[in-house]
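A.B. asks: pasting the structure only:
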């Protein structure tokens, strides 16, 4: 009786386009809100809580430490448990978003919540991508996976719009985070609606034996898989990993502090920071189909190299132009490039050794998270007491150009690797 009631309340969704849209919503919640709403609300958080630039940088970096941990956790989630783990960590992401409404929290509690939010973002992003893409048929995968990844841009845009709307009404960051959490709640219902159908019953002793092996041999199996994944590809993978660390370092230096820079420089424009952040989100939504089409014509590696140079150029715009042009130009280029760079790089990792693509993608996410952790810390250290972010942007641009050189080197590897890219 209860099962029949649940089936009427939560119908099963099997349409591929609908699943891709639910994946987009999931990405918007766990990435757009769970990670990037902090950027949109950071100027207000700093004012309301009287935070220094250094503390703000640490709050950003602690979230990226969590993202690093989340990527580690995702590596060890069994394939059969993907939906369960994805749903659990998506719920945790929503809860940590809503917890920031609690008044007068200690700084320690802020660090803990942002750490857990980062873990939830890392796990849910990787597993939702895995779940959605595996659900899609091969002939529709390229188009609908772009819909799924567009959720990052949708979430960034939503974070800017919600923050602007509520600040204009006289509310502050606490209410903004509460509204973000409440508007994320339907995701739980939708994730349940795409729960995989139960396969036919298998002998319980066989299931117990498999689970027993997975517990006791996880470490051994991981070591073996890691060795087989990198065997024969050490140099190419090393070059790609280091370039991806630098990509994470480069983009986050701007992505964390762009609204703060706008508040500093465009003092006569009350909501300039949020308008600029909205530009990032809009261009991020457009980027994946655009660069995906280009990659089909010239290949992922050439597209990635072009995006890397373009992003480095964008980092220099606020240095060369102190006013609105530099900031809006940086925002547009940041939105256009960072999602595309992630997509292209992960495709390259997958192509190097397709048999171990999940493991390599998870390791790549760790590399990206490492760069994201270091970026805000270096940026605030270089900003000093004056809070001038130009030095940090310059270092980010230099790091991206070093990454470009590594990509050129990567492309010139063995003929076998060249054919893959």
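C.D. replies: Thanks, I have it. As the structure is a prediction and not an experimental result, all values here were calculated from the model.

A.B. asks: Please make it C-alpha for all contacts and neighbour counts, starting now.
C.D. replies: Will do.

A.B. asks: can you pull the contacts of residue 62?
C.D. replies: 111, 114, 115, 118, 373 (CA atoms under 8 Å, 6 or more residues apart in numbering).

A.B. asks: same thing but 6 Å
C.D. replies: By CA atoms under 6 Å, 6 or more residues apart in numbering, the residues touching residue 62 are residue 115.

A.B. asks: Repeat that for residue 314.
C.D. replies: 330, 333.

A.B. asks: Give me the distance between it and residue 285.
C.D. replies: Counting by CA to CA, to the nearest Å, the separation of residue 314 from residue 285 is 18 Å.

A.B. asks: and residue 112, how many neighbours?
C.D. replies: 16 (other CA atoms under 10 Å).

A.B. asks: for residue 286, same thing?
C.D. replies: 18.

A.B. asks: do the same with the one 5 residues further on
C.D. replies: Under the neighbour criterion other CA under 10 Å, residue 291 is assigned a count of 23.

A.B. asks: could you point out which element follows the helix or strand encompassing residue 63?
C.D. replies: Assigned by DSSP states H and E, residue 63 belongs to helix 53-75. Heading C-terminal from helix 53-75, the first helix or strand you meet, by DSSP H and E, is helix 82-99.

A.B. asks: can you list contacts of that following helix?
C.D. replies: With CA under 6 Å, 6+ apart as the criterion, helix 82-99 contacts 30, 117, 120, 124, 127, 177, 178, 181.

A.B. asks: Identify the farthest-apart pair in the residues you listed.
C.D. replies: Largest separation among those by CA to CA: 127 and 178, giving 25.2 Å.

A.B. asks: more crowded one of these two?
C.D. replies: Counting neighbours by other CA under 10 Å for residue 127 and for residue 178 shows that residue 127 has the greater number, 25 against 20.

A.B. asks: Need the contact partners of stretch 249-268.
C.D. replies: With CA under 6 Å, 6+ apart as the criterion, stretch 249-268 contacts 39, 43, 273, 371, 372, 375, 376, 396, 400.

A.B. asks: and the two most separated of those residues?
C.D. replies: Going by CA to CA, the pair spanning the contacts of stretch 249-268 furthest: 43 and 400, at 26.5 Å.

A.B. asks: who's more crowded, these two?
C.D. replies: residue 400 (30 against 23).

A.B. asks: The structure to be compared is supplied as follows:
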């Protein structure tokens, strides 16, 4: 049933947040706090954990490719509803086996739900906001990622206090997903029309090919920088003898940093522009990634988690909002291309990091590599700032020349 009637900005944002809790929180982030528990109770190795993460990101890529290749917004809307259902089913399916290949398949499907659900919901929401004359900003929507992180970490900790095993944890997550899927199903706006039922034509503002390519490379770097910390943060913290048992706390702090930060960075972008805001998020994220490689102090590790949470979601929100504003008529299409770059880095990174951790006994080298890739991304963002200035200058000069040619000659 298409719920076009009685949609409001608050309901649409709530639907987006609920969609992220289901498709990103349960289908993606629940694995991070559950990884140490599954390793302890099922014998899953570091390398095996890396392979499951990679399978999830391969699914992430497939979800992105699907979203980027589909032109029909109606079909995307229906696909989003399918992803809500599959997010529940794949969580239930995890408890019926301990076979690494079946687990990999379920994580693959969950990855499809995570990226596809996020991109499609974000695109539909942005389109609805623009058509209804609201600001085309997704910070409130992407606060759902921070909420998802907090939810998953607190659920795991709460269930551990009740002596729940890994199977009961997955089943509980499936129940949570089913509950939050309801408002997401009802209030994600259908692309058919605006709130008054009147179809509108929206003009796109595509960037230059050079700008798009550099932006894709920069977002690739952000994907690499994100995935190592996001996937292994709990395991990294638990690896310090002085911090044993504090891993889930670090995951909660990431969520606490992410939830308000996306709204804050929206405000920053309004004042200084999206690219300059991204310079800030990239720089701070590099610092946040590196801290656990140099210190096992609880204060510094939690500071790292707070900074990381406050920047990686902001990177996603800012970049996807930019992408959607370039192509407001069909935001999810270019969002999909950007997320494809983000996801490409996430296929190799978990496996490489897992093997390095197994071989060296810790995640330090993986963190160094992750930070180095982010530095490259920061340089690329700086290049985009200079390119944007040059392109704007060229447009201004062209406009002046056009005005001079059109001006009447004095008699």
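C.D. replies: Right, received. Where do you want to start? The shown structure was predicted, so the numbers you read here are calculated from the model rather than taken from an experiment.

A.B. asks: And the TM-score between them?
C.D. replies: Scored against TM-score structural alignment, normalised by the length of the second structure, the superposed chains reach a TM-score of 0.85; 382 aligned residues with a CA RMSD of 2.7 Å.

A.B. asks: Translate residue 404 of the second structure into the numbering of the first structure.
C.D. replies: By TM-score structural alignment, residue 404 of the second structure lines up with nothing in the first structure.

A.B. asks: Which helix or which strand is home to residue 404 of the second structure?
C.D. replies: Counting by DSSP H and E, residue 404 of the second structure is found in helix 364-406.

A.B. asks: and that helix, how far from the chain's centre?
C.D. replies: 23 Å (CA atoms, centre = their mean, to the nearest Å).

A.B. asks: and what of stretch 239-247 of the first structure?
C.D. replies: The answer for stretch 239-247 of the first structure is 16 Å, by CA atoms, centre = their mean.

A.B. asks: Packing partners of the helix holding residue 404 of the second structure?
C.D. replies: Here helix 364-406 of the second structure touches helix 209-238, helix 274-294, going by 3 or more CA pairs under 6 Å, 6 or more residues apart in numbering; DSSP states H and E.

A.B. asks: what span of the first structure lines up against the shortest one?
C.D. replies: Read that as helix 274-294 of the second structure. Going by TM-score structural alignment: helix 274-294 of the second structure matches residues 300-320.

A.B. asks: Over to the longest one?
C.D. replies: With the alignment judged by TM-score structural alignment, the segment of the first structure matched to helix 209-238 of the second structure spans residues 234-263.

A.B. asks: What of stretch 161-177 of the second structure?
C.D. replies: The aligned range for stretch 161-177 of the second structure is 168-184, by TM-score structural alignment.

A.B. asks: circling back to that earlier point, can I get the contacts of stretch 249-268 of the first structure in CSV with secondary structure and distance to residue 342 of the first structure?
C.D. replies: Listed next are the contacts of stretch 249-268 of the first structure as CSV, based on DSSP: H, G, I helix; E, B strand; the rest coil; distance: CA to CA, whole Å:
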residue, secondary structure, distance to residue 342 of the first structure
39, helix, 19
43, helix, 27
273, helix, 25
371, helix, 13
372, helix, 13
375, helix, 17
376, helix, 19
396, helix, 17
400, helix, 14
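
A.B. asks: Spell out which helix or strand contains residue 387 of the first structure, please.
C.D. replies: Counting by DSSP H and E, residue 387 of the first structure is part of no helix or strand.

A.B. asks: Likewise for residue 268 of the first structure?
C.D. replies: With DSSP H and E as criterion, residue 268 of the first structure is part of no helix or strand.

A.B. asks: Relative to residue 58 of the second structure, how far out is residue 388 of the second structure?
C.D. replies: 33 Å.

A.B. asks: Looking at those two now, which is surrounded by more residues?
C.D. replies: Neighbours of residue 388 of the second structure and residue 58, each counted by other CA under 10 Å, are more numerous for residue 58; the result is 23 against 16.

A.B. asks: Residue in the first structure paired with residue 9 of the second structure?
C.D. replies: Per TM-score structural alignment, residue 9 of the second structure is aligned with residue 16.

A.B. asks: What about its match, how many residues nearby?
C.D. replies: The burial count for residue 16 of the first structure: 17, using other CA under 10 Å.

A.B. asks: now the one 10 residues further on
C.D. replies: Residues within reach of residue 26 of the first structure, counting by other CA under 10 Å, total 30.

A.B. asks: That one -> the second structure?
C.D. replies: So residue 26 of the first structure corresponds to residue 19, using TM-score structural alignment.

A.B. asks: Tell me which helix or strand that match sits in.
C.D. replies: helix 9-20.

A.B. asks: who's in contact with that helix?
C.D. replies: Contacts of helix 9-20 of the second structure (CA under 6 Å, 6+ apart): 141, 144, 180, 183, 184, 187, 188.

A.B. asks: And for stretch 310-317 of the second structure?
C.D. replies: 257, 258, 261, 262, 281, 285.

A.B. asks: Test my guess that the last one contacts residue 308.
C.D. replies: In this case it means residue 285 of the second structure. Yes: if you go by CA atoms under 6 Å, residue 285 of the second structure and residue 308 touch, sitting 5.4 Å apart.

A.B. asks: got a list of what residue 318 of the first structure touches?
C.D. replies: Residue 318 of the first structure neighbours (CA under 6 Å, 6+ apart): 326, 327.

A.B. asks: at 10 Å instead, please
C.D. replies: 254, 258, 261, 324-331, 389-390, 393-394 (CA atoms under 10 Å, 6 or more residues apart in numbering).

A.B. asks: if I look at it, how far off is residue 324 of the first structure?
C.D. replies: 8 Å.

A.B. asks: list the residues that contact both of the two?
C.D. replies: residue 330.
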